[in-house]
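Novice: Could you work out the structure for the sequence below:
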Amino acid sequence: MTNDTVRELIARSNRLGADPRNTNYAGGNTSGKGTETDPVTGDPVELLWVKGSGGDLGTLTPDGLAVLRLDRVRALQDVYPGVDREDEMVAAFDYCLHGKGGAAPSIDTAMHALVDAADVDHLHPDSGIAIATAADGEALTARIFGGRVAWVPWRRPGFQLGLDIAAIKADNPGVIGAILGGHGITAWGDTSDEAEANSRWIITTAADHIAAHGAAEPFGAVRSGFEALADDERRARAAALAPTIRGIASTDKPMIGHFTDSPAVLEFLASAKAPALAALGTSCPDHFLRTKVKPMLLDLPASATAEQQITRLQELHAEYRADYTAYYDAHATPESPAMRGADPLIVLVPGVGMFSFGANKQTARVAGEFYVNAINVMRGAEALSTYSPISDAEKFRIEYWALEEAKLQRMPKPKTHQGRIAFVTGAASGIGKAIATRLAKEGACVVVADLDLEKAQAVAAELGSTDIAIGVAANVADAAGVQAAIDATVLAFGGIDLVVNNAGLSLSKPLLETTEKDWDLQHDVMAKGSFLVSKAAASALIAQKLGGDIIYISSKNSVFAGPNNIAYSATKADQAHQVRLLAVELGEHGVRVNGINPDGVVRGSGIFASGWGANRAATYGVNEEDLGQFYANRTILKREVVPENVADAVFVLTGPELSRTTGLHIPVDSGVAAAFLR
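Specialist: Prediction:
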């Protein structure tokens, strides 16, 4: 049963976490203290409920809390070995846990346990961090808060920081919280409501002071030529640059991207101080753990051509890698974890926007949100003083902390298609939907492309949030429409890795009844459509330099001469040969091109439901509802082919096991001897 302390703590956490002015995603932690009966002794025991490691305040539930005995946590003060052995204290928290289950205690647990207050909040608000990172932050704290808030010089999160804040609380009865230098804020109260009110007062007071007393142009004047491009031009340029930038960010390991062109980002990138401030990097540990120590900033004006920007981005990438390697070498010790990669996670392009990267879409999006937080912090600090983040040496201690490395090692093994971006045409139903579903299940980000936008978006919603899938309109017979869909893909996820040419239709007619219009329609959608999609996607695949996959959902009809099917079978043969041609042409870029030849897939098929099924049933003299079984009966295995069987083949062809396979057609037809490949 959930007690009042936990209910109030969860409600307070969710309220604070729902407002980005209070803290960033997954940043900060909250706690509450209370008493329960020890089930072993029957005696009352004082407990601490505190947000566990890795959780998010806005979505926190009771399962995300760590529950510890306060007497045991406080007893750790007697055995604390000092800051040089700080990491040992996190392991010691495991011996203070009460009961089963619950989240793992975070490094900030000591701050909550040792402060003599019923409820404690530790948050990362932009306004608070602006004061914390100002060169004269201590003086600003005294001036802004009038003695109600203390200043704590930078100290790495841990047991000693908890001791420091506890001492401040004990020695200063009128103090309601603290500004943690370079980091964030902490506030407390005798009740949950009081703690929340104190947190909000600190955040609002800081924000109001910055607004009332800050410089009008904290980032300086606008640099001529670096202003934001017009909306359409900006988005088009972002789409043109995205594949190259994703390739840069994915040199060491594949990354998913996110694009942001908010006013705050564009204003910062156009400003005179942007180069110097970007070079200083972020300060709050939550920020630079997700954005890397600093971003990569393009130093060309927005008026430069895309080709000029691409060339310069590649030059800057080489410089960034050398600089990051020098940073690692300067601060690493023999005990440090190996360097995790030297590519940027934030790439800034003046006039265009920000590209952020992570192992998945959520991580990429959150990295971008954190850099916007950093921009807000820099704005506030520069408005009142001078932005002065913690040193690179301290950043390294956090970034390559043994505890952070242990957290990374505990993460689950990635799925086979994690880090891959799939574009599936005709994906609102039948085979395409099954393929999109399977790829999303295996960790891919999926773009559901279909002529019917509403249905495409509905399928994408079934697969999950926009961090997993989006729906786009795509008339594959229209070159401009195809390019727009590919552009939407690279802006949504950073690039593209896997293309499935599945869109199709069919009209079952004998030669003499097949009109020129029938012929053109089927060839426009499947032969021409596959060509247009492959061409647009190949441009992005080549620019990324990451290889990739193009899959054609052809048909057994590409080799099997069935009756009354001239237009459909001819266009499927066209698709089949495109596989061979493109496999040869794109192989030098690491792009594999393969095909799948299904038998008639009746179940869930949009083609069969639109009249094709009735026509084929009439051709073979069977009832339409028996067509699937008719197809199955004429196969060697006597088993009907369903959409999921085709999706399985796509999964295998695009997975790691067939990495040396290209130019192949796989039959998924239960064995049609007349369609055997020779």
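
Novice: going forward, measure contacts and count neighbours with C-alpha atoms only.
Specialist: Noted.

Novice: Name the residues of whichever helix in the chain runs longest that are buried.
Specialist: In the chain, with assignment by DSSP state H, the single longest helix is helix 306-331. By neighbour count with 16 or more other CA atoms under 10 Å, helix 306-331 contains the buried residues 309-310, 313-314, 316-317, 320, 324, 327-328.

Novice: From the chain's centroid, how far away is that helix?
Specialist: Mean C-alpha position of helix 306-331 versus that of the full chain (CA atoms, centre = their mean, to the nearest Å) differs by 23 Å.

Novice: ok, now stretch 520-531?
Specialist: From the chain centre to the centre of stretch 520-531 is a distance of 34 Å (CA atoms, centre = their mean).

Novice: One more, please, to line up against the first structure:
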Amino acid sequence: MTDTAQSRLANLWDDAKTAGMTEAERLVYRSNLLGSDKRVTNYGGGNTSSKITEKDPLTGADVEVLWVKGSGGDVGTIKLEGFSTLYMDKLRALKDIYRGVEYEDEMVGYLPHATFNLNPRAASIDTPLHAYVPRAYVDHMHPDAIIAIAASKDSKALTQEIFGNDIGWLPWKRPGFELGLWLETFCKENPDAKGVILESHGLFTWGDTPKECYETTIATINKAIGWLEEKTAGKSIFGGAATSSLAAEKRREIAARLMPRIRGMISGESHKVGHFEDTDAVLEFVNSNDLKPLAALGTSCPDHFLRTKIRPLVIDFDPANPDVDSVIDALGKQVEDYRADYAGYYERCKHDNSPAIRDPNAVVYLMPGVGMFTFAKDKGTARISGEFYINAINVMRGASTVSTYQGLSEQEAFDIEYWLLEEAKLSRMPKPKSLAGRVALVTGGAGGIGRATAIRLLREGACVVLADIDQAALDSASDELAQGFGKDVVRTANINVTSEEQVISGFAHAVAEYGGLDILVSNAGLASSAPIEETSLALWNKNMDILSTGYFLVSREAFKLFRSQKIGGNVVFVASKNGLAASPNASAYCTAKAAEIHLARCLALEGAGEQIRVNVVNPDAVLRGSKIWTGEWKEQRAAAYKMSTDDLEEHYRQRSMLKRSVFPEDIAEAIYFFASEASAKSTGNIINVDAGNAQSFTR
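Specialist: Below is the predicted model:
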């Protein structure tokens, strides 16, 4: 484990904070404390419960109610509404109708009948594990230090050595009704025990007060951490280092080259989003002699392999001879071999009623000297999958150093991965949004149209990289969007689109963050107004540099990525009505915008054969929220039309055929149309969003 992971957990319980809380509120408090540290449990992993006396809403009598984390929740962020509530007397009565281990899955269907107070939160499969422990407060966590012991070949003996009779041990058993009965039996036979380690799974602890339960959990994990530190000190980890890490900058450069290739190969059924990790823990593992044999064993804890698949794909690479081209050439076969291996695993382990084989591609990709790539349906899931595999690395580190690491058998792993109850849970997932798994880069992203576009794309499930030359505006836009949509889906890149170097590095940054690119919205702009005789060469060149050369540079990088991924792509130019219709005193601006439109036509021709679509949105007179209207342009246009700046918006509204103002959100809607599958059969097209202007009708 890393130095951070080896440090002791602090006891964060604060009596002053809990003094005025209800029992249910103390359960939330306890859960959030435990979930705040990844050394205690991973995201979405583990669960907590309290048996609380409540008033029955029908009879008014006092009844015992189990409050337990509901299905799909996360203890670190859970609130009151995240807990299921069930009558304990009804849960105990379920034991009378239990028909044996062959039928334990049917017991899940009875849990809703035990619901207290019409609580809509679905009870999880772990409910019986908490219900039948005869203590009022129960924690079930997945600490790396504990799982390192639980996943060791001699985990029972190690548990006895470390904890004596305080913490017991139970052999591997899939979570469910039967394991709940095992826990009940253990508690009755070991009344003085404070908890139990479940082989290849995790830790159960309990107490007679919420504080006692929490402190027992923390103390147990700390004891395991301390023991592992002592036993691993001075020992060779993962068989020692086989190679060394490349420099951080080089690692990221390689990630930017490889991730789009991998993404393209695995996005056949649905687009994936990537995540790159090169932390010390990851690098220690991928650089080790034992990388391949340990990776092949797969993970142990069910939570781990549900997020990461049974095993990762190890990319063949020698950091001492960093030939990335050779890696790319060999990558296709490695991916195909992984799929074939996964299909073989499915065929060997499937049952007559097993669900159909799922996506056979790897989730985790390990590369010596570089780090780890993870790919999933969205950025959050990809990141969390990486976190889970780091948990698995920490487990393998401890287990293989003090004993022999063992993963779950293929059949046990399969029976959880393809569990019919898990399949039913997946079937209840909401339908993906229209841009789920897509990655967009928006130039001019900090401006009015750029922000509105980012919001529209984010609403449909895309990840968005905001690119802009204005760092302060970028920071503001990023903060705003992260608050609304979450930090995972928003990134920034400070790019001057006239700088070839900045464009190349900015796109590489975007790819290292998300694994590739699907949508380019080329929106960076400026506006200038001057009679031709007053138009300096500098002003002319500035327009051409930003509005023509800038659009060329970002399009070129996007095309490189699209062709690398081989899954199509989408470019949307934000041009202008002025690219089609002449305006007085704006020759440089109008000419540059016309160049944009013709560049888009050329690119539409070049990209069509590879399903790369290029289209144009032409706004007009988007005054509100637009950065170009906050400077001299507004005054210059007012002067050109011989009116005050206050009258300009109304002038444009009245000039339009529909007599309506045009806003950034209107432009964003047209951009979304071209970026989505709604326009899948359109390329080389133009949408005017100008409230109607006969001069700019396309012909």
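
Novice: What would you report as the TM-score here?
Specialist: For this chain pair, the superposition-based TM-score is 0.98 by TM-score structural alignment, normalised by the length of the first structure; 675 aligned residues with a CA RMSD of 1.3 Å.

Novice: circling back: quick one: which of the buried residues of helix 306-331 of the first structure is nearest Leu298 of the first structure?
Specialist: Leu313 (6.4 Å; CA to CA).

Novice: residues contacting the aligned partner of the closest one in the second structure?
Specialist: Under the alignment (TM-score structural alignment), Leu313 of the first structure pairs with Leu331 of the second structure. Each residue near Leu331 of the second structure by CA atoms under 8 Å, 6 or more residues apart in numbering is listed here: 262, 315.

Novice: on that earlier part again, next, the mean deviation of the longest helix of the first structure compared to the second structure.
Specialist: Following superposition, helix 306-331 of the first structure is found to deviate from the second structure by 1.0 Å on average (mean CA distance after the TM-score superposition for the first structure).

Novice: Gly595 of the first structure touches Asp574, doesn't it?
Specialist: No. Using CA atoms under 8 Å, Gly595 of the first structure is not in contact with Asp574, being 11.8 Å away.

Novice: is it true that Gly247 of the first structure touches Gly547?
Specialist: No. Under the criterion of CA under 8 Å, Gly247 of the first structure makes no contact with Gly547, lying 10.1 Å away.

Novice: Tell me the counterpart of Glu184 of the second structure in the first structure.
Specialist: Match for Glu184 of the second structure (TM-score structural alignment): Ala166.

Novice: Quick one: map Tyr418 of the second structure onto the first structure.
Specialist: Per TM-score structural alignment, Tyr418 of the second structure is aligned with Tyr400.

Novice: For Ala332 of the first structure, see how far away its match is.
Specialist: Tyr400 of the first structure sits 8 Å away from Ala332 of the first structure, going by CA to CA, to the nearest Å.

Novice: quick one: which of those two has more around it?
Specialist: Of the pair Tyr400 of the first structure and Ala332, Tyr400 is the one with more neighbours under other CA atoms under 10 Å, namely 20 against 17.

Novice: List the contacts of that one.
Specialist: 336-337.

Novice: Next: the one 4 residues further on.
Specialist: Taking CA under 8 Å, 6+ apart as the definition of contact, the neighbours of Glu404 of the first structure are Ile398.

Novice: Just the buried positions in the strand or helix carrying it, please.
Specialist: If you go by DSSP states H and E, Glu404 of the first structure is part of helix 402-410. Buried residues in helix 402-410 of the first structure, counted by 16+ other CA under 10 Å: 403-405.

Novice: Roughly how far does Ser679 of the second structure sit from Pro664 of the second structure?
Specialist: Using CA to CA, one gets 20 Å for the distance from Ser679 of the second structure to Pro664 of the second structure.
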